[in-house]
Structure formats: structure tokens, C-alpha cells
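S.K.: what follows is a predicted protein model with its sequence.
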Amino acid sequence: MTRNPLSKKAVSLAPSGIRKFFDIVSEMEDAISLGVGEPDFDTPWRVREEGIYSLERGRTFYTSNAGLKELKIEISRYLERTIHVTYNHASEVLVTVGGSEAIDLAFRAMLDSGDEVLIPQPSYVSYLPCAVLADGVPVTIPLKHENAFRLTREELEAAITPRTKILVLPFPNNPTGSVMTKEDLEPIAEVVKEHDLYVVSDEIYSELTYSGQHCSIASLPGMRERTLVINGFSKGFAMTGWRLGYVCGPAPIVEQMTKIHQYAIMCAPTTSQYAAVEALRNCGKDVENMRESYNQRRRFLMNEFRKMGLQCFEPFGAFYAFPSIQEFGMTSEEFATRLLQEEKVAVVPGTAFGDCGEGFLRISYAYSLEDLKEAIGRLEKFVRRLRG
């Protein structure tokens, strides 16, 4: 009998629930997708130009494992300006292949078998499988619609056990668009310190907040030394295909993450790193323009939901809305499937982001207003038909 070549751990992982509908959309004529979490803007020209220039200059060799020195310096300066936390570029900054690699490295560097990772849900699909692959035990914390999907002190305390080691903070949130203010984070920080936990703060959407300035938990007293801040260039700078992220945090943790990164990756793409230096130095206005455009689309969506009587709390971050479809008495999967089949509009079922996403849909507004208007018109027709 032939030995099974597959790892039980790998086989046990469910495939991402985000992609299912888009394989269908690609084969469907006149379909509109509101599901992909990718900016519809081109990367700013000056960033592309710098990438081209770096190639023309023959800058095609490996950088140091932790990243290009100039880029790490700019990352440190950028975070000092934006979240008011200072990092030593030489020992506390690691450049990664997207924010997703940083999540994977963090868990592999910090977890021993059986250590628990608290994961508020609904949230990005990678946290749970990355924890499993690092031999950790994922413990989900269901967030509530009535709390605007923010994590509360009570929910956090109820989930902590003697094996808890890491809390994932996924804000601004994918898929809900929820944000946590300084006032929301302060009681969370107190619990983290009381129980001697560490925080993996995924701030990939930090540039896309629409009500006040983004606050990082790392900026609160006593939290810098127990927080890894993960960010990148995909969302705020419209650089998804450049595959570039970074993590900043305590030197002992970053050192071990860099060691794993050495063996698994070597270094992030050189061309992308040179381009990212330009992004951080000179593209603040481009980011602001994109944010204003997203905010216009966000307000349009919320107004349309109100007009069609679709319940949706107001999202103040990222580029997603998370409307409730509980009134229709069908699962999120059923609703999304019928919407695609009957009106050729693709959205993501809330359950792709955790069981507590049942009864909700993720709708991305990283699309033109023209596409949004057409898609929402089709959604309204579908909803009207369901209501009879």
C-alpha cells in the first residue's frame, strides 16, 4: 500500500471561502464582482517609475534578509509620523512578502505546541490556519453586530486561559470595516498587560480610516514591548501585486522572525522594496486621494442600504461593508449563491470569515462608482423580489 504523501495538518485546513464565487464569476458574462479585497486604483505612477528605474539601474540582486536599509529607515520614520511609535530600523523592522507572511512568521516565531491564539471574528481568513500550521491552538472570539464588531474587555477576558499567549487585533477590520478607537483599545491593553499576553496587531488598512486618525495599540503605555505591528503597501498604496509588507516590534521577536524568513524566503522582492521607499517618502497625497474616493463610495453604499431597508452598521475603516441579510431566512452562502445566479453579482458570504459571520455579506467598495451603482441596482431588485 502506498504511503499517504499528505500531512494531516495540511489536509485539515479548509480552503479560503473568499475565492469560490470568483472562479464562477470569471466564467460568467456580464457578471459584476464586489468581492475582491483589492484597490481598483493603479499603483501611483511615481512608485511604478521608481520600480522601473531600479530595474534600469540593474538593482536586481538580493537585499539583506531583513530588507533594504533605506526602506527600513523610511518605515521607521513613517510609523513615527502616523502611529507615534519609534522603532530601531536595524533591529526592530523586518520587510516581508506581504502582510500575510508577517502573520505566518509571527506565529511560527512565538508559538509552542498548545499555545493559544485569540482570534476575534469575523476577520481575515489567514489567522486561523497560520496558527494551526505553527502548532498553536486558535480560539475564536465571536464579535457582535450590536457592538459594531469591536472587541470588548468582557469578551477578551472570557476567552483567556492559562495557555493563552497571543491576541490578534485585526483593525481596521476585514470584512466588517469596523475600527477601534483609542478609547476602545485602552481597556484591551489593560487586560493584555494583566495576563502577560502579546498582541499581533494587523494594521494593513490603517491608511483607510474615515473618522478620526487610526490608533495603534502599540502606542498605548506599556504596549510597545508586547506588540507586533504588521502593515504593508497592498491596500493603502494600491500595491497588491508588488507583494510587500513589514512587521515592527521587540527586537528579540523580530530576530527570530528574520531567522525563519531567511530560510523560507531569503528576502522580499528587490524592485518592490525600492519602489516602496518612494511610496513612503512622496505618495502621501496619492493615499489621501484614494481614501477620499473610497469614502465617497462608502457613503454611497450606506445611503443605498438605507434606501432599500438593508440593515448595515456604518463601517469607518478598510473598504468593506457588512450588511445583514438575516431577515430573508437563508444562509449567507445561499443568499450569495442566488444573488450570483439570478442577478450576476458576486459578494462574499460572511461565513468565509468565521461562523459568526452567518447572516451577513462582505461587499467591497474598491470598485468604481459606476460598477457600484449597477451592482447595487441589481441587489435592490433581488431584495425586492425576496420580500415579495
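M.R.: Here it is on my side, so go on. All figures in this text were calculated on a predicted structure; none of them were measured in a lab.
S.K.: for the rest of this, base every contact and every neighbour count on C-alpha atoms.
M.R.: OK.
S.K.: ok, now how distant is E194 from P162?
M.R.: 12 Å (Cα to Cα, to the nearest Å).
S.K.: start to end distance for stretch 337-351?
M.R.: Span of stretch 337-351 from end to end, Cα to Cα: 13 Å.
S.K.: could I get the full set of strands for the stretch 1-150 of the chain?
M.R.: Assigned by DSSP state E, counting those that start in this stretch, the strands in the stretch 1-150 of the chain fall at 32-33, 93-96, 116-121, 137-142.
S.K.: show me the contact partners of whichever helix or strand comes after the last one.
M.R.: By that I understand strand 137-142. Moving toward the C-terminus from strand 137-142, the next helix or strand (DSSP states H and E) is helix 153-159. The set of residues external to helix 153-159 that reach it, using Cα atoms under 8 Å, 6 or more residues apart in numbering, is L118, V139, I141, P187, I188, V191.
S.K.: burial of K182, as a residue count?
M.R.: 15 (other Cα atoms under 10 Å).
S.K.: on that earlier part again, out of the strands of the stretch 1-150 of the chain, which is the most enclosed?
M.R.: Stretch with highest mean neighbour count among the strands of the stretch 1-150 of the chain: strand 93-96 (a mean of 29; mean count of other Cα atoms under 10 Å).
S.K.: what's next to that strand, contact-wise?
M.R.: 66-67, 72, 75-76, 87, 102, 244-249, 254, 258, 261, 267-268.
S.K.: quick revisit: reformat the strands of the stretch 1-150 of the chain as a markdown table; add distance to R362.
M.R.: Converted to a markdown table, the strands of the stretch 1-150 of the chain look like this (distance: least, Cα to Cα, whole Å):
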| stretch | distance to R362 |
| --- | --- |
| strand 32-33 | 11 |
| strand 93-96 | 27 |
| strand 116-121 | 13 |
| strand 137-142 | 16 |
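S.K.: nearest to L55, of those strands?
M.R.: The closest of those to L55 is strand 93-96. By Cα to Cα, the value is 19.5 Å.
S.K.: now do stretch 324-343: distance from first to last residue.
M.R.: 19 Å.
S.K.: E292: which of the contacts of helix 153-159 is nearest?
M.R.: For the contacts of helix 153-159, the nearest to E292 is I188 (30.1 Å; Cα to Cα).
S.K.: dropping in the other structure now:
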Amino acid sequence: MSPNLALNQIVAERRAEGEDIVHLGFGEARLPVFGPFAEALAAGSRHNAYGPVDGSAQVREAVAGYFTRRRLPTGPEQVIAAPGSKPLLMALQLVLVGDVLLPCPAWNSYRPQAELAGKRVFEVPIPKECGGVPDPARLRAAVQAARAAGGDPRIMVLTLPDNPTGTLAPAHIVRELCAIAEELDLVIVSDEIYRDIVHDPATPVLSPAEVAPERTVVTTGLSKTLALGGWRIGAARFPANPWGERARRGVASVASEVWSTLAAPMQEVAAYAFAEPPEIRQRLADSARLHGSVARAVHGIVTDAGAECRPPAGGFYIYPDFEPLRGALNRRLGVTDSASLFQYLLDEHRIAVLAGHQLGDDPGALRFKIATSLLYGESRELQQQALEAADPVRLPHVAAVLERLRDSFAKLAG
């Protein structure tokens, strides 16, 4: 089972046994359903017939408009809608030729998907200043070494902004990676599901599809930006060239045999959401403000406790490294690696995180992912308060759990 889903199950079981666990290990945007989405879903519930495999004309036009507004001119014929971006990423692994280059660490489903498709995976460390992309300085050497050893790396996966580090690759790194892709004939899969959760609205997001449009497929969805994870709505944009059309047809072929079509009621929601009327744009802005505020607060807690951690710029994750406390953690607590740090936090402090080795990181490192989006409250009412608050970290229910985290992480150093 996927590590994050397995951890979610463990937390649910331990909570059912009466344990008070702060769950920070599951990447869900824990916010109430936006009222107009429920209305759109109800309106769509009257449709029970199968629709087009790649989505209705209305949905594909809305998605095309969404990408076009992000400096990616797109026609509806370049789009496929699906039950989430995850199956689209899996379908791409089945359709695209060659082995896979991943940033390390990376979202925990990229590697299993590639391996399920019979591909080899070559990991390249992320740059020091950000995550989500391979370090350009090491990418070329990694490709050359893999090909010399009989591998065939042709697919590079990028995540903008990143899961697990919560950072955003700057434009100069994206441009450098695109230049290497051109040089080494790599195709790019750009996972941009967190694109609309950039904490500072003034921060530019450069998609590789702007730099290398002829070789980049972009995936997105509504799970993170609009908190519709359980509704499973995703989309992909393919290049407007013969290669892109072949890839799009291939993914549509996989879709026809696996998920058939995005569920008809969800198509109603998708057409409304991707069209981005004013109330959706406001919801996106409010959500990004909340995610950024709480992520920055947790970042301050772990760095005050002695961890090294890149400042979050997008999404709702941080990725602390407790290497500066290695000696103290070993002497006092017997913590020596990612797994033992995870277990200590869970058993002694009732804090659940996703251990770094579950994300492809060095098992001996003292790193883990924190999903800060699970701190907004257990009820819809509390979550709505957090979404509407000008300063959500000062709300009593948010401040209380942040103080618990501060106390627990401070104890790591003694």
C-alpha cells in the first residue's frame, strides 16, 4: 500500500483505540466543500450515462481556458479529464517510452507507478535551495551514467510547487532543466497540481511547458487547490504537435480500458471549477493564504527546535532535517535514522509524519514530511473559521495544536 495511505490507516486505527494523535502525514487539503461545488454535483447527479473518454466538450473547453490563463495557450483537443491526476500520471508511465528520472526525495507514488509500468527509475538529488526537480548540475551526469549502464532514461518528472518540500523551483532552474531535456532528448511530465497554492501571489511560477512546449505534458487537478480530493477530478494538457497528439491518444486508450470516463456528476463540477468564475478565484486566494500562514508557522517551530528546513513557498508541506541534532537524538533517544525518528515521534509524542525514506530519501537521514494542511480543525466549522481568518494561527484551536508541536519538537534537543 502507498505509504501515506498506510499511515492514514494506522492513525485511524490508533485514534479508534483512544489515542490523541496529531496527524501530519497525509497530503489532504482539509477544508470544507465549497457550497457551489455541492450544488454543481447535485445538478450533475441527474446524468448517469457514460460520457466521452477524454471528457465532455464543456469540461475540456474549461480546462483549456484554465491553462491558457496561465500563459499556456491550449485548445480543448489537447486536454484529457480523468478521475484525479494520479491515474493520468500512471497512464503516462504506460504510454511514454523510456525509463524515468525522478527528483530525490519525491512524492511517494512516482516510483511505484514507473515500476508498475516496467520502467527503471533513476533518482537525482534535488537542488540545495529547492525541491521538486532534479539538480541540473547532477542531471546530465546521471543520464549519461544510466545510459552507459544499459538504462534508457527518457522521462523527467518535475513537481511545481513541490511535494514533499513545499518549495518552488525558480525560473532559472526550470530553464536549465528544459535546456538539458532538449540536449538529451528527454520528455517532461510536469505535475502542477499545487500550482495555485503559491503562498505569495507575486511569486511567478514558470511551467516547463512555457519553455519546452513541444516535449512537456502538464497534469493538474482539484484535489489540493480546491480541497476535492475524494471527488477525484484531474486533467492533463498535451503538446500541440504530432508527438503530443500520439501521447494524448495513448492516454485516452489506457483510460478507455481502465476508468472509462470522469464520472458524469464530477464533469459538472469540473466544468464549473476550471472556468474559474470570481468566487472560485477568491476561494483559491483564501486557501493559498491559509496554507501559507500555517506552513510558515510550522516551519518556524521546527527551525526553532534546531532543524534545517527550506522555507515553504507553495503547497502545504515542509521537510525538516534534524541532522544538526543527530548526536543528541542518538545519545538520549536512540534515534539514528528516518524510521526510528518517525517511530519516536509517533509513540512518544503522538505525532504522525511521513518518514523521508518513504519518499526515496536516504534511510539514514533524519528527515520527514509534515503536511500542515491537517491542522485547520477536526470539524467543518473549525476549518471554515481557519479559512476565513485574517490570521489563522491565532485562532484558539490552531494555536493550541501549534503549541503542542512546539513543545514536542523542542524536546528533541533535550
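M.R.: Looks like it came in fine. Just so it is clear, the model here is predicted, and its values are computed rather than measured.
S.K.: ok, which of the strands of the stretch 1-150 of structure 1 comes nearest L379 of structure 1?
M.R.: Closest to L379 of structure 1 of the strands of the stretch 1-150 of structure 1 is strand 32-33 (Cα to Cα; 10.9 Å).
S.K.: mean deviation of the closest one from structure 2?
M.R.: Here the mean offset of strand 32-33 of structure 1 against structure 2 after fitting is 1.1 Å, by mean Cα distance after the TM-score superposition for structure 1.
S.K.: where in structure 2 does that strand fall?
M.R.: Aligned using TM-score structural alignment, strand 32-33 of structure 1 spans residues 22-23 in structure 2.
S.K.: sorry, back to before: which one of the contacts of helix 153-159 of structure 1 is nearest to E343 of structure 1?
M.R.: Using Cα to Cα, I141 is the member of the contacts of helix 153-159 of structure 1 that lies nearest E343 of structure 1, at 34.2 Å.
S.K.: which residue lines up with the closest one in structure 2?
M.R.: Matched by TM-score structural alignment, I141 of structure 1 corresponds to V124 in structure 2.
S.K.: now that match: how far from I180 of structure 2?
M.R.: 14 Å.
S.K.: just tell me what G317 of structure 1 corresponds to in structure 2.
M.R.: Match for G317 of structure 1 (TM-score structural alignment): G314.
S.K.: number of residues surrounding the closest residue in space to its match that isn't next to it in sequence?
M.R.: When the adjacent residues along the chain are set aside, G314 of structure 2 lies closest to V198, with 4.1 Å between them (Cα to Cα, 6 or more residues apart in numbering). Using other Cα under 10 Å, the number of residues around V198 of structure 2 comes to 29.
S.K.: I'd say V198 of structure 2 and L290 touch.
M.R.: No - checked against Cα atoms under 8 Å, the pair V198 of structure 2 and L290 is beyond contact range at 10.9 Å.
S.K.: coming back round to it: now do the same contact list for the residue nearest to G314 of structure 2.
M.R.: Per Cα under 8 Å, 6+ apart, neighbours of V198 of structure 2: P161, A288, G292, A313, G314, G315.
S.K.: any idea how far the counterpart of L5 of structure 2 in structure 1 is from I204 of structure 1?
M.R.: Counting by TM-score structural alignment, L5 of structure 2 lines up with R19 in structure 1. Distance, R19 of structure 1 to I204 of structure 1, by Cα to Cα: 20 Å.
S.K.: neighbour count winner among those two?
M.R.: Using other Cα under 10 Å, the more surrounded residue of R19 of structure 1 and I204 is I204, with 26 against 13.
S.K.: what sits closest to the more buried one if chain neighbours are left out?
M.R.: Counting by Cα to Cα, 6+ apart, the residue nearest I204 of structure 1 is N231, at 4.3 Å.
S.K.: and that neighbour, which helix or strand is it part of?
M.R.: strand 227-232.
S.K.: can you tell me what part of structure 2 that strand aligns to?
M.R.: Under TM-score structural alignment, the match for strand 227-232 of structure 1 is residues 216-221.
S.K.: distance from that stretch to structure 1 after superposition?
M.R.: Counting by mean Cα distance after the TM-score superposition for structure 1, stretch 216-221 of structure 2 comes out at 0.6 Å.
S.K.: residues contacting that stretch, please?
M.R.: 84-85, 88-89, 187-194, 208-209, 233-239, 244.
S.K.: over to stretch 142-152 of structure 1?
M.R.: Residues outside stretch 142-152 of structure 1 that contact it (Cα under 8 Å, 6+ apart): 120-122, 176, 178-180, 184, 187-188, 313-314, 356.
S.K.: could you do stretch 176-193 of structure 1 as well?
M.R.: 122-123, 148-153, 156-157, 171-173, 198-199, 209, 214-217, 220, 222-223, 315-322, 362.
S.K.: whereabouts in structure 2 does that stretch align?
M.R.: With TM-score structural alignment as the criterion, stretch 176-193 of structure 1 aligns to 165-182.
S.K.: next, the buried residues of that stretch.
M.R.: 165-170, 173-175, 177-179, 181 (16 or more other Cα atoms under 10 Å).
S.K.: any chance of TSV for these, columns secondary structure and distance to G25 of structure 2?
M.R.: Below are the buried residues of stretch 165-182 of structure 2 laid out as TSV (DSSP: H, G, I helix; E, B strand; the rest coil; distance: Cα to Cα, whole Å):
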residue	secondary structure	distance to G25 of structure 2
T165	coil	13
G166	coil	14
T167	coil	17
L168	coil	20
A169	coil	23
P170	coil	26
I173	helix	29
V174	helix	28
R175	helix	32
L177	helix	30
C178	helix	32
A179	helix	35
A181	helix	33
